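Participant: Sharing a sequence plus its predicted fold:
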Amino acid sequence: MKLPEDDITPVITRIKRAHGQLAGVLRMLEEGRDCEDVVTQLAAVSKALDRAGFALVAAGLKECLASDEPADLKKLESLFLALA
């Protein structure tokens, strides 16, 4: 299912932000920064990616509800559970 650009643009922004955060985590590790600081930033990256995934699933559900075609509920459920 192709999602509307209006739904994808914020997800792309969120993933780009997470990409930058992950680069920061790598730098922190290479610099020998404190474990607590690294884990805090890693948790932020993880949360950003989770939110991006849930935003994609929500956009897919919205698109299915607006569509005249029957939704593949098993596929949507599988996508949702992949993020759990």
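Facilitator: Cool, the structure landed.
Participant: Please make it C-alpha for all contacts and neighbour counts, starting now.
Facilitator: Noted.
Participant: Residues in contact with stretch 26-35: which ones?
Facilitator: Stretch 26-35 has contacts (C-alpha atoms under 8 Å, 6 or more residues apart in numbering) with residue 38.
Participant: So what would you say the end-to-end distance of it is?
Facilitator: End-to-end span of stretch 26-35 (C-alpha to C-alpha, to the nearest Å): 12 Å.
Participant: how about it: buried residues?
Facilitator: For stretch 26-35, burial by neighbour count (16 or more other C-alpha atoms under 10 Å) applies to residue 28.
Participant: Next up, a structure to set beside the first:
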Amino acid sequence: MRGYSEHKDDHLRRLRRIEGQIRGLHRMIENDEYCIDVLTQITAATRALQAVSISLIDEHLRHCVSEAMAEGGALAEEKITEASNAIARLVRS
């Protein structure tokens, strides 16, 4: 069971909304919409993806990392490194 399983439907709903935003961006470009309007929508889509990412990281820490910490050993170290790397990638994006 994955850490996000409990909120899977919420994540899927948010991702469907983001898909709609991306399709809207495609239409905006096809229709030669004003540059700033397109950029505004790109910012909104980016923020929406970041919100999903933050939620997934939170769930990963609360579920996967906390279980590994309880077990201890190499698995715990691996999960901490994995989470740290994921956070670093998100921060750099």
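Facilitator: Perfect, thanks for sending it. Not measured: the values here are computed from a predicted model.
Participant: Can you pull the TM-score for these?
Facilitator: The TM-score (TM-score structural alignment, normalised by the length of the first structure) is 0.87; 83 aligned residues with a C-alpha RMSD of 1.6 Å.
Participant: Spatially central residue in the first structure, please.
Facilitator: Among the residues of the first structure, residue 52 comes closest to the average C-alpha position under C-alpha atoms, centre = their mean, at 2.3 Å.
Participant: After superposing, tell me the mean distance of the longest helix that the second structure contains to the first structure.
Facilitator: The longest helix of the second structure (DSSP state H) is helix 35-60. Compared with the first structure after fitting, helix 35-60 of the second structure deviates on average by 0.6 Å (mean C-alpha distance after the TM-score superposition for the first structure).
Participant: Buried residues in the helix or strand that that helix is followed by, which are they?
Facilitator: Following helix 35-60 of the second structure in sequence order, the next helix or strand is helix 66-71 (DSSP states H and E). Buried residues in helix 66-71 of the second structure, defined by neighbour count with 16+ other C-alpha under 10 Å: 66, 68, 69.
Participant: do you know how far the first one is from residue 7 of the second structure?
Facilitator: Applying C-alpha to C-alpha, one obtains 18 Å for the distance of residue 66 of the second structure from residue 7 of the second structure.
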